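[1] prediction below, plus the sequence it came from.
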Amino acid sequence: MKIRKAETKDLSRIAEIYVFNNRINYFPIFKDAGFSFGEMQVVSVIDNYFKKEDVLKNIFVFDDGVIKGFVQIDGTEIRKLYVDTCFQSEGIGCELIEFAIREFCVDHLWALEKNTRAISFYNRHGFRQTGQKQFEEGTTEYIVELKR
């Protein structure tokens, strides 16, 4: 199987995928260059988030010789699902979400309301907006809940 539990040695690649996707998808929305290109760096994201034991133990990577994407699961919630932009539209996100549903009975997640591309992807996999919204920390942007 191409999906496996993440290991400490994978953290730089996981963080690289996360940082680059955040710059591509969220900088156009928030337009905060100081955060996107200053605070958000691979090493700091590893040290301040991904290296935490309770986070790392819940990450699974798509690895076919190169780590191309990952999913972070918390109970029945997808916390993060990212595919390297160079490998998007190859079915990797689909495999990761199907893995999460099959192995962990994942039934919900949250997505930034303006991230319509992600919401569309989740809709194609049976997730629907519930109408529940909450403010994204430190902004007036909403995140929306999607349930299966």
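    Here it is on my side, so go on. Numbering: from 1, shown residues only.
[2] CA only for contacts and neighbour counts going forward, please
    Will do.
[3] which strands and helices lie in contact with the helix of greatest length in the chain?
    Determined from DSSP state H, the single longest helix within the chain is helix 11-30. Here helix 11-30 is seen to pack against helix 42-45, strand 67-74, strand 77-83 when contacts are counted using 3 or more CA pairs under 8 Å, 6 or more residues apart in numbering; DSSP states H and E.
[4] next, the one to line up against it:
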Amino acid sequence: MIREITEMDYPRLMEIWQSAVLNTHDFLKEEDFLYYKEQLPTYFKHVTLFGFEKDGILVGFIGTSNENLEMLFIDNDFRGIGIGKKLITFAIANLNVSKVDVNEQNTQAVGFYKHAGFKVVKRSALDEKGKEYPILHMEL
């Protein structure tokens, strides 16, 4: 079930984010991981958040801003069973999402978005914080 996220869900979103990032972002330096983890609650306030519940437990979430998918994270224990596909399909159909920026080094995510119909339109050598994590700008 997909539902809107409230501020009361933020602690669980943090757990999901950490589980996902620790298992998919092996390129991330520890100090950058800690930096982004600290910033995450601030980021939540700037996006529209929806989560996916399985058996009453929040196991994945998306954050969008206008037509941009800003975040999509699935608890590592629930990856590979179609939750990401359901969330991206929901975002495209209901939230008019047509763009996503993804870490080039996160090859699983790049493949996921390509499979969902996104194509690379541009590449940036640095991320939005000026860190050396190349970003692929993708659009439907």
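    Noted; the coordinates are in hand. Just so you know, these numbers come straight off a predicted model, no measurement behind them.
[5] TM-score for this pair?
    Superposed pair, TM-score by TM-score structural alignment, normalised by the length of the second structure: 0.87. Supporting alignment: 138 aligned residues with a CA RMSD of 1.9 Å.
[6] on that earlier part again, quick check: which of the helices and strands packed on helix 11-30 of the first structure is buried the most?
    Ranked by mean neighbour count under mean count of other CA atoms under 10 Å, these are led by strand 67-74, which reaches a mean of 22.
[7] quick revisit: now do the longest helix of the first structure and strand 77-83, the angle between them.
    90 degrees (axes from the mean of the first three to the mean of the last three CA atoms, to 10 degrees).
[8] can you give the distance of the next helix or strand after helix 11-30 of the first structure from its chain's centre?
    Using DSSP states H and E, the helix or strand that follows helix 11-30 of the first structure in sequence is helix 33-34. Put simply, helix 33-34 of the first structure sits 21 Å off its chain's centre (CA atoms, centre = their mean, to the nearest Å).
[9] mean shift between helix 33-34 of the first structure and the second structure?
    Average distance, helix 33-34 of the first structure versus aligned residues of the second structure after superposition (mean CA distance after the TM-score superposition for the first structure): 3.0 Å.
[10] what span of the second structure lines up against that helix?
    On the basis of TM-score structural alignment, helix 33-34 of the first structure is assigned to residues 30-31 in the second structure.
[11] ok so, going back, closest to residue 26 of the first structure out of the helices and strands packed on helix 11-30 of the first structure?
    Residue 26 of the first structure lies closest to strand 77-83 among these, at 13.0 Å (CA to CA).
[12] contact partners of that closest one?
    17-18, 21, 68-73, 92-93, 96-97, 100, 106-110 (CA atoms under 8 Å, 6 or more residues apart in numbering).
[13] hmm, who's touching the longest helix of the first structure?
    33, 36-37, 40-43, 45-46, 50-51, 67-70, 82-85, 114-115.
[14] buried stuff in that helix?
    The neighbour-count check on helix 11-30 of the first structure (16 or more other CA atoms under 10 Å) flags 11-21, 23, 26 as buried.
[15] how far off strand 67-74 does that helix point, in degrees?
    Going by the same axes, to 10 degrees, helix 11-30 of the first structure makes 80 degrees with strand 67-74.
[16] centre of the chain to helix 11-30 of the first structure, how far?
    Centroid displacement of helix 11-30 of the first structure relative to its chain, using CA atoms, centre = their mean, is 9 Å.
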